[in-house]
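Sequence first, predicted coordinates after that:
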Amino acid sequence: MTENIIVIDEGTTSTRTMLFAADGTPLGSAQREFRQHYPGPGLVEHDAAEIWKATLACTRAMIDKAGGAARIAAIGITNQRETAVFWDRKTGEPLAPAIVWQDRRTAADCMALKEGGHEAAVQAKSGLLLDPYFSGTKIGWALKNWPQLCEAGDRLAVGTIESYLVYRLTGGVHVSDATNASRTLLMAIDGAGGWDAELCDLFGVPMALLPEIAGCTTSVGTTDPALFGGAIPICGMAGDQQAATIGQACLAPGQTKATFGTGAFILSASGTRRPYSANRLLSTVLVQEGDVRSYALEGSVFVAGSLIQWLRDGLGLLASAGESEGLARSLDDNGGVYLVPALSGLGAPHWQPGALAALSGLSFASSKAHVARAALEAQAYQAHDLKTAFAADGVDWADLRIDGGMAANNWMAQDLADMLDLTVERPDFIESTALGAAMLAATGAGLYPDLLSAAQAMRGQTTRFTPALEADIRKARLAGWQSALAKLLE
């Protein structure tokens, strides 16, 4: 039997490899955390060599669990998007730190481009806005500021995380999938558009450094047999948020998912017609099957689960992330305490890279329970801001499908339903990102005739949360949030 699927799920704080059966049943998982590097305010870096070593170890563990490479039909890869990696084409070794999606070092560059009147043209081609979040400005900055990259000459390769992993896994295939490429600011996303010469020139990125763009279910190569004891096809790739949308079976126009991981990312499928936003949302490639691209409208929030991690590790207010749910339940209300979590600036729909977090409404009656509850409430408030922007762009949500590690918090899931005033649906298997990559790989391997068939067959059972909050309480809480947000943006 060769119907097992391996998924490499490359997150922001850890590497995980999962083993799936062809019907989507999870069979095993191996995970390793890797270090976050903060060399200065607003700077976030990873060591790509450390990521590779962790990936290799986790993947070997799952292949061994399956009984060897011969038992694996395909490998799928999903990854933290926008993170830029720089490596040597001859050795595969990194030539510089990877610049993480959270990094804000190019904020001034983005502002200069905005003031120069470039944002409208950039949005028209790429679907994105001028913000340090995206890869293009990171790559351009690195080429100007890290001499070793220029010194490498034609040995230098650049790509996002999945591109780097494929290069290492195959021993030299330089490729990116259309979803990750669509997050760089360097790709024209309409139709069959690829790397755009004008965009690359604007950001100072030579096109020769970039990978080939492939479909998400395309077989891009096979693993070096020496790595796993046999060659395994790599035929399913997508950025983590697109993969989660696929894993939630949100493929038809209007179907919407929210992933609450390190950040919070909401995507609403729009079919083969690209959406345009007048409310500072993003147009992005949801999936490409063969030459056919489907799109989504996206709102990106930079701080979600990382906020709880910060309360635990940075401030020592929580012994564990799970403690936040009990603390929130211990209170009858929020006591007027609001936390605007702009620890990495504010994403959609505000796009304020220089914004700083603010905790307001504190008194001697406030406790760590109020702070924990404020952190959880902030997720619903940020989602409400995005729902309003989506609706203004003509895409309202009939319901919301949630996933990601933070979605396991039942109090937060119910609060989302209450504050958004709609049904929230959570899969019992909340790792939709990995499941979506498994669906892509299974389709690419020919186990299913198309992605829709794979999604219908592999998605499991769900739990539903329905609104149960009085309208006047909802209105008062939202007013408190808007007041706290307005003070921060003054």
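Everything's here; your move.

only C-alpha atoms for contact and neighbour calcs from this point on.
Will do.

Next, count neighbours for Gly68.
15 (other CA atoms under 10 Å).

need the contact list for it.
Gly68 sits next to 228-229 when contact means CA atoms under 8 Å, 6 or more residues apart in numbering.

pretty sure Arg35 contacts Thr12?
No - contact criterion CA atoms under 8 Å: Arg35 and Thr12 do not qualify, at 9.5 Å.

roughly how far out does the longest helix seen in the chain sit from the chain middle?
The helix spanning the most residues in the chain, taking DSSP state H as the definition, is helix 368-392. With CA atoms, centre = their mean, to the nearest Å as the basis, helix 368-392 stands 18 Å off its chain's centre.

I'd like the distance between the spatially closest residue to Ser366 that is not a sequence neighbour and Ala374.
Using CA to CA, 6 or more residues apart in numbering and skipping the chain neighbours, the partner closest in space to Ser366 is Gly335 (7.2 Å). Distance, Gly335 to Ala374, using CA to CA, to the nearest Å: 9 Å.

Would you mind telling me which of the two has the busier surroundings?
When Gly335 is set against Ala374 and neighbours are counted by other CA under 10 Å, the residue ahead is Ala374, at 23 against 17.

Contacts only, for the more buried one.
The contact partners of Ala374, taken as CA under 8 Å, 6+ apart, are 334, 337-339.

isn't there a strand covering Asp103?
No - assignment of Asp103 by DSSP: H, G, I helix; E, B strand; the rest coil gives coil, placing it outside any strand.

Please tell me I have it right and it contacts Ser135.
No - with contacts counted by CA under 8 Å, Asp103 stays clear of Ser135, the gap being 10.0 Å.

let's bring in a second one:
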Amino acid sequence: MAEKYVLSIDQSTQGTKALLFDGTGNLVCRADRNHRQIVSDEGWVSHDLEEIYLNTIMAVRDVIEKAGINKNDVQGLGISNQRETAAVWDRNGKPAADAVVWQCARSAGICYAIEKLGKAGIVREKTGIRLSPYFPASKFAWLLQNVSKAGELNRQGELMFGTIDTWLLYKLTGGKAYKTDYSNASRTQLFHLQTLQWDPEVCDLFGIRTDQLAEVCDSNSVFGETDFEGYLPSPIPICGVLGDSHGALFGQGCIRQGMMKATYGTGSSVMLNIGEKPVFSSRGAVTSLAWGIDGTVNYVLEGNINYTGAVISWLQRDLQLIGSARETAELAERANPEDATYIVPAFTGLGAPYWYSDAKALITGMSRLTGKKEIVKAALECIAYQIANIVDVMKEEAGIEIEELRADGGAAGNGYLMQFQSDITEMPVLTPDAEELSGIGAAYMAGLKLELYDKTIFEKLNRKQFLPVMDHAIVRQKKKGWHEAVELSVHKSEV
């Protein structure tokens, strides 16, 4: 009997991964294709949509050929994607501009203008999201106002709007699927969390009509079919779509209320499953949809951080303090434990729970004895501090007992960081024996839809546990120093 496989595409900030899973949910093979980070003189970050699509096609070919399987044995496809990146294209599938990446704050002025109109509260009340240039709504508005091609196509009614999942669905199905799922829709800042529809009033604030936006579907819908530009002998169904952090939440098995995970990528997302009813935060977390499955939605509280793994890239590429990320744990272990250096990585402002778009990055607390090891230690610890801030807010606001934090992403393999994360949150941190949780979540979603998998699939991951050992008084002292550094970062922007 022929083996059956599920294909998963994880289209992330840095590149595209194609993952191949067998009929029991084991990862069989992986192939990667990186894409350019297009950074302007103003610090604006963009991606080439055509490059991302071509890399998707090539990565799928790479993984199937590398695995040496029969193409006919691939049963279906799941997609996870970088979420808040904004894309616009025409009905022929040609980009109207480079995509505006989630990190990019170029649309801050649009948010300020809406705030001056007194409409920020309406946006937050309906979408669950604090008005911010982090989200696609203002990025779409910026493209309409500043890219002549996009503006002209919009006036002609020919412009398509979407996050990266919608772009890939449109291209992979030859323009037949103009769709998105609940997880991605809820992150656009255009979607009403309780009516589960694009909100006309909010869309109008950003110059967009609801009938211009993609159809919103359950995350385990059959979105369409693809043969990857003729590579497969016959089309396969695309039957699982999730934003990357939602994919990681699903892949981690956080399918019940009170389960929490943190994804350590270029930036980070902390998510708490709050069940089938929304909880709205007044302290910097946002409310989103985890997913929609068979007509039922789950909600999450989420906090997003702009710079976590990207801080390590900064150490390597810009400061040239390290040769690779693998060096950081060993350097941090050898650093002076009494050194009080803090790094606040507000290179593009601060995300949750602060939402200070104008905050400035800084290094503070150094002494004459502070050296490379201590700066590396501070860089790792700033990741944990940012995540701990969000965990603390969610604990208080959700009113749900949280027993543990499940961690994933590249930096989850850093032993120093995971132990410090456990210490500073004062709860167990569990890391899986697999890295690609976003892609795993999309594969699980598709495999469950195809009935290749059942709910026992969530028991496949083995996890390493880190337990808190730091004295509570020291935790309080360290957190106090961190909060003082953040205040200095915010004050610096006002000078």
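Thanks, I have it. Small disclaimer: the values here were computed from a predicted structure and weren't measured.

just to revisit the earlier point, which one (most neighbours) among the contacts of Ala374 of structure 1?
Counting neighbours by other CA under 10 Å, Tyr338 comes out on top of the contacts of Ala374 of structure 1 with 26 neighbours.

what residue of structure 2 matches up with that one?
When structure 2 is aligned by TM-score structural alignment, Tyr338 of structure 1 is paired with Tyr342.

show me what contacts that match?
Residues touching Tyr342 of structure 2, when contacts are defined by CA under 8 Å, 6+ apart, comprise 363-366, 378-379, 382, 481-482, 485.

Would you reformat the residues you listed as TSV and include distance to Ala99 of structure 2?
TSV is the format used below for those (distance: CA to CA, whole Å):
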residue	distance to Ala99 of structure 2
Ile363	31
Thr364	35
Gly365	38
Met366	39
Ala378	32
Ala379	29
Cys382	29
Gly481	38
Trp482	34
Ala485	33
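
just curious, which of these is nearest to Gly151 of structure 2?
For these, the closest approach to Gly151 of structure 2 (CA to CA) belongs to Cys382, at 40.5 Å.

if I look at the closest one, how far off is Gly23 of structure 2?
Applying CA to CA, the value for Cys382 of structure 2 to Gly23 of structure 2 is 40 Å.

Ala150 of structure 2 against Leu143, yeah?
Yes - in this structure, Ala150 of structure 2 is within contact of Leu143 by CA under 8 Å, at 6.5 Å.

between the two, what contacts are shared?
Listed as contacting both Ala150 of structure 2 and Leu143 by CA under 8 Å, 6+ apart are Ala97.

hang on, the earlier thing: what distance do you get for the match of Tyr338 of structure 1 to Val376 of structure 2?
10 Å.

same deal with Gln75 of structure 2?
45 Å.

These two - which one has more neighbours?
Using other CA under 10 Å, the more surrounded residue of Gln75 of structure 2 and Val376 is Val376, with 26 against 20.

Now for that one: which residues touch it?
315, 328, 331-332.

Let me have these in JSON lines, extended by secondary structure, neighbour count and distance to Thr456 of structure 2.
Supplementary listing: these in JSON lines, determined by DSSP: H, G, I helix; E, B strand; the rest coil; neighbours: other CA atoms under 10 Å; distance: CA to CA, whole Å:
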{"residue": "Leu315", "secondary structure": "helix", "neighbour count": "20", "distance to Thr456 of structure 2": "41"}
{"residue": "Thr328", "secondary structure": "helix", "neighbour count": "24", "distance to Thr456 of structure 2": "36"}
{"residue": "Leu331", "secondary structure": "helix", "neighbour count": "17", "distance to Thr456 of structure 2": "40"}
{"residue": "Ala332", "secondary structure": "helix", "neighbour count": "22", "distance to Thr456 of structure 2": "38"}
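
Turn those into a markdown table, columns for distance to Phe347 of structure 2.
A markdown table is the format used below for the contacts of Val376 of structure 2 (distance: CA to CA, whole Å):
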| residue | distance to Phe347 of structure 2 |
| --- | --- |
| Leu315 | 13 |
| Thr328 | 20 |
| Leu331 | 24 |
| Ala332 | 22 |
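
of those residues, closest to Leu213 of structure 2?
Among the contacts of Val376 of structure 2, and counting by CA to CA, the member closest to Leu213 of structure 2 is Leu315, at 39.8 Å.

Return the residues in contact with the alignment partner in structure 1 of the closest one.
Under the alignment by TM-score structural alignment, Leu315 of structure 2 pairs with Leu311 in structure 1. Applying CA under 8 Å, 6+ apart, we find Leu311 of structure 1 in contact with 317-318, 372.

repeat for Val63 of structure 2
The contact partners of Val63 of structure 2, by CA under 8 Å, 6+ apart, come to 18-20, 29-31.
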